[in-house]
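Enquirer: I would like the atomic coordinates for the input below:
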Amino acid sequence: MRKNEGKVENYTRVSEFVVVGFPSLQSEYFHLVAWFFFVLYVTTVVGNVLLVMAFALERSLQKTPKYIAVFNLAFTDLFGSSALVPKVLDIFLFDHPYISYNDCLTFMFFCYACLPMQALNLVILAYDRLIAVSFPLHYHMKVTHRFMFSLIASFWFFIIIVVLIAVVLLTRLSYCKSVVIDSYFCDYVLMQKLACNDRTAIQVFGNFLPVLILWLPLVFIVFTYMYIGSALTKVATVRERVKAFKTCIAHVSLVAIYFLPIIITFTISIHPNYRIINLSLSSVIPPTLNPIIYVLQTQEIKESVKNLLKTRG
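Expert: Alright, predicted model coming up:
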């Protein structure tokens, strides 16, 4: 209970929420979904651990600032998947849909911290490609180890502050109706819709949040590649253009895998159940494919992983 300008506001704190998973999915299919998530999670862990170990043990990768961002992407994918998937498996495989109030907020914080960090990491890699392709003579002056560490640290600080604000706003809500979350995790949007007191502030912040952490990064990346495309048209030969663009293929693939499901979810009117399925896939598939793409399309990383596997073998 809180007094505000002569009015008394009652805050009802629930002890737990119920995360139901996929509302439209019949219970007999829950285990199939869970095993699918499990396979993706194991692949994610193996692939990203290999990337992290390759960067940690291979000095040639450490000498290139770009691979600091690749290492951060691998760490973010590994951390984000570990925050999300084990609880999803617990819900589906062991029928534990109940999650305490504090655990739900913690669960949500880590999930929402890692998801936008993936987008911001793609911004860093887009900037790296912009300088490498458009201003190659200035690359080693503009993209340094200090610059990369500073940019990544700044983005992590920014994301943590933004998500903390979102969580604090959520703690001001009162739940006196339902505690059932029709999603596969503690979804910020659905949790604030369950509240029965004034949620104007959190709605405004919730509408502003996707613009800040998703759409602005996407706009930056699109304009970056428009500029790169313009720069490539000025390259003398077709062979040089193709060679320059090949250095961008891995990053373009990551951008498409990450943003296309999100664009479909937020720009096309789809059934809420399909929205949940689409969001779940966009949460688990990019972290699985990111290391595979970088290993297959980046020669330096491919050689480092091969050497690592030979050494461990």
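Enquirer: make it CA atoms for all contacts and neighbour counts henceforth
Expert: Will do.
Enquirer: tell me where the stretch 101-250 of the chain has strands.
Expert: Counting by DSSP state E, counting those that start in this stretch, one finds strands in the stretch 101-250 of the chain at the ranges 180-181.
Enquirer: can you pull out the helices in it?
Expert: Counting by DSSP state H, counting those that start in this stretch, one finds helices in the stretch 101-250 of the chain at the ranges 101-134, 139-142, 145-171, 188-193, 200-210, 216-232, 238-246, 249-267.
Enquirer: and residue 14, which of the three is it?
Expert: Secondary structure for residue 14, judged by DSSP: H, G, I helix; E, B strand; the rest coil, is coil.
Enquirer: about what we covered before: please identify the most buried of the helices of the stretch 101-250 of the chain.
Expert: helix 101-134 (a mean of 20; mean count of other CA atoms under 10 Å).
Enquirer: packing partners of that one?
Expert: In terms of contacts (3 or more CA pairs under 8 Å, 6 or more residues apart in numbering; DSSP states H and E), helix 101-134 is packed against strand 16-19, helix 66-93, helix 139-142, helix 145-171, helix 216-232, helix 249-267.
Enquirer: make TSV from those and add distance to residue 104 to it.
Expert: Listed next are the helices and strands packed on helix 101-134 as TSV, based on distance: least, CA to CA, whole Å:
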stretch	distance to residue 104
strand 16-19	7
helix 66-93	10
helix 139-142	42
helix 145-171	10
helix 216-232	27
helix 249-267	23
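Enquirer: between the ones you listed, which gets nearest to residue 105?
Expert: With CA to CA, the closest approach to residue 105 among the helices and strands packed on helix 101-134 belongs to helix 145-171: 6.7 Å.
Enquirer: give the other helices and strands that the closest one contacts.
Expert: Counting contacts by 3+ CA pairs under 8 Å, 6+ apart, helix 145-171 packs against helix 66-93, helix 101-134, helix 200-210.
Enquirer: of all these, which lies closest to residue 8?
Expert: Residue 8 lies closest to helix 200-210 among the helices and strands packed on helix 145-171, at 17.8 Å (CA to CA).
Enquirer: got the angle between the closest one and helix 216-232?
Expert: 20 degrees (axes from the mean of the first three to the mean of the last three CA atoms, to 10 degrees).
Enquirer: and helix 200-210, how far from the chain's centre?
Expert: Put simply, helix 200-210 sits 19 Å off its chain's centre (CA atoms, centre = their mean, to the nearest Å).
Enquirer: and this one, so I can compare the two:
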Amino acid sequence: IYQRPSMTGQNQTIISQFLLLGLPIPPEHLLLFYVLFLTIYLTTMLGNFLIIVLIHLDSRLHMPMYSLLSNLSFSDLCFSSVTMPKLLQNMQSQVPSIPYAGCLMQMYFFLFFGDLESFLLVAMAYDRYVAICFPLHYTSIMSPKRCVCLVVISWLLTTFHAMLHTLLMARLSFCADNVIPHFFCDMSALLKLSCSDTHINKLVIFVMGGIILVIPFVLIIVSYARIVSSILKVPSAHGIHKAFSTCGSHLSVVSLFYGTVIGLYLCPSATNSTMKETVMSMMYTVVTPMLNPFIYSLRNRDMKAALARVFCKKKIILL
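Expert: Below is the predicted model:
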């Protein structure tokens, strides 16, 4: 339990650091949750790193689809690393603080890799749409050059968006209260602590959120709807099964990621309690990056075959 410090001065107190309250975990369960989150983080790191290595080592996976998967795994790896190490450190700290500059930096990279994942999910949906609906033209439409362009555009857009929000946040003043009721420097939590006018920040969040989150989500839904429509034209149980196997698992993670993010940042803040915000944030910052390697890649036959080939080569070398 941490007491909120009372900072007073003649004019205005400048905040040099923030206090992260973290998760509402009873002290007797702290070790259990620490081990749980550490396991989740290590699983996330190992799963995504394994995918990147497999795609790099196996020449059969040097295709646009797996190039996008590699970028998604890198994004998930970094996205989880923005918040989880600090959360684990603070769970073992008596004073879970973070410097002002470190808080802004964490917010920037959190937005950057979160946005990057959003755009990569759109690119992956487009890749599957072309592969299933236009199989004969797939190699010409999804050329290596176009794939690189999609990734570069994603990086540029995410850089602009994250920098915009970070600069707008840096102009705000924080006085009196420096306690963030969250496990990381969340943008909405920081806005609630500011003693400056935050109308511009909230307007930009709403407008840019529609561009960065809602439009990509709609594009993904449309892509998968066209995929299902194309497969259902083939009157066979195999076609229907293929449609669900292709889209079902992907859409579940897409819905989990976009649903929580849209509900958290685009809905009015008055509707979200602190507990609700924390749970929703945990879903897309901790759970989704851990599930993506299993849903998007490790259930894929090509990825499992590549894994088997790599292990077979190592066994032969050892022998």
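Enquirer: overlay the chains and give the TM-score.
Expert: Overlay of the two chains. TM-score (TM-score structural alignment, normalised by the length of the first structure): 0.88; 302 aligned residues with a CA RMSD of 2.3 Å.
Enquirer: re earlier: adding distance to residue 167 of the first structure, write the helices and strands packed on helix 145-171 of the first structure out as CSV.
Expert: CSV is the format used below for those (distance: least, CA to CA, whole Å):
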stretch, distance to residue 167 of the first structure
helix 66-93, 16
helix 101-134, 7
helix 200-210, 10
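Enquirer: just give the nearest non-adjacent residue to the residue positioned nearest the centre of the second structure, would you?
Expert: Nearest to the geometric centre of the second structure sits residue 114, at 4.0 Å (CA atoms, centre = their mean). Leaving out its chain neighbours, the residue that sits closest to residue 114 of the second structure by CA to CA, 6 or more residues apart in numbering is residue 79, at 6.5 Å.
Enquirer: can you get me a residue count around that neighbour?
Expert: By the criterion of other CA atoms under 10 Å, residue 79 of the second structure has 24 neighbours.
Enquirer: contacts only, for it.
Expert: Counting by CA atoms under 8 Å, 6 or more residues apart in numbering, residue 79 of the second structure makes contact with 109, 110, 113, 114, 285, 289.
Enquirer: do the same with residue 113 of the second structure
Expert: 75, 76, 78, 79, 158.
Enquirer: equivalent analysis for residue 214 of the second structure, please.
Expert: Residue 214 of the second structure makes contact with residue 262 under the criterion CA under 8 Å, 6+ apart.
Enquirer: circling back: ok, the contacts of residue 113 of the second structure in the first structure: which stay?
Expert: Retained in the first structure (both residues aligned by TM-score structural alignment, their matches' CA atoms under 8 Å) from the contacts of residue 113 of the second structure: 75, 76, 78, 79.
Enquirer: for the residue mapped onto residue 287 of the second structure from the first structure, give me its contacts.
Expert: Structural alignment (TM-score structural alignment) places residue 287 of the second structure against residue 285 in the first structure. Residue 285 of the first structure makes contacts with residue 40, as judged by CA under 8 Å, 6+ apart.
Enquirer: quick one: the helix or strand where residue 285 of the first structure lies to helix 238-246, angle?
Expert: Assigned by DSSP states H and E, residue 285 of the first structure belongs to helix 272-297. If you take the same axes, to 10 degrees, helix 272-297 of the first structure sits at 120 degrees to helix 238-246.
Enquirer: mean per-residue distance, whichever helix or strand comes after helix 272-297 of the first structure versus the second structure.
Expert: Next helix or strand after helix 272-297 of the first structure toward the C-terminus (DSSP H and E): helix 299-312. Average distance, helix 299-312 of the first structure versus aligned residues of the second structure after superposition (mean CA distance after the TM-score superposition for the first structure): 2.1 Å.
Enquirer: which helices and strands does helix 299-312 of the first structure pack with?
Expert: helix 30-57, helix 272-297.
Enquirer: what's the closest of these to residue 308 of the first structure?
Expert: Taking these one by one with CA to CA, helix 30-57 is closest: 6.6 Å.
Enquirer: can you give me the buried ones in the closest one?
Expert: Of the residues in helix 30-57 of the first structure, 30-31, 33-34, 37-38, 40-41, 43-45, 47-52, 54-55 count as buried by neighbour count, 16 or more other CA atoms under 10 Å.
Enquirer: ok now it, how far from the chain's centre?
Expert: Computed by CA atoms, centre = their mean, the chain-centroid distance of helix 30-57 of the first structure equals 15 Å.
Enquirer: from residue 167 of the first structure, how far off is the closest residue to residue 233 of the first structure other than its chain neighbours?
Expert: Excluding the flanking residues, the one nearest residue 233 of the first structure by CA to CA, 6+ apart is residue 241, at 7.5 Å. According to CA to CA, to the nearest Å, residue 241 of the first structure stands 47 Å off from residue 167 of the first structure.
Enquirer: pretty sure residue 270 of the first structure sits in a strand.
Expert: No. With three-state DSSP as the criterion, residue 270 of the first structure is coil rather than part of a strand.
Enquirer: can you tell me how far it sits from residue 33 of the first structure?
Expert: Between residue 270 of the first structure and residue 33 of the first structure the distance is 21 Å, computed by CA to CA.
Enquirer: try residue 195 of the first structure
Expert: Shown here: residue 195 of the first structure relative to residue 33 of the first structure, a distance of 29 Å by CA to CA.
Enquirer: so the residue nearest to residue 114 of the second structure versus residue 199 of the second structure, what's the distance?
Expert: Distance, residue 79 of the second structure to residue 199 of the second structure, using CA to CA: 28 Å.
Enquirer: let me know the secondary structure of residue 12 of the second structure.
Expert: Put simply, residue 12 of the second structure is coil when judged by three-state DSSP.
Enquirer: what about it, how many neighbours?
Expert: 12.
Enquirer: skipping its backbone neighbours, what lies nearest it in space?
Expert: Once flanking residues are discounted, residue 12 of the second structure sits nearest to residue 175: 6.5 Å by CA to CA, 6+ apart.
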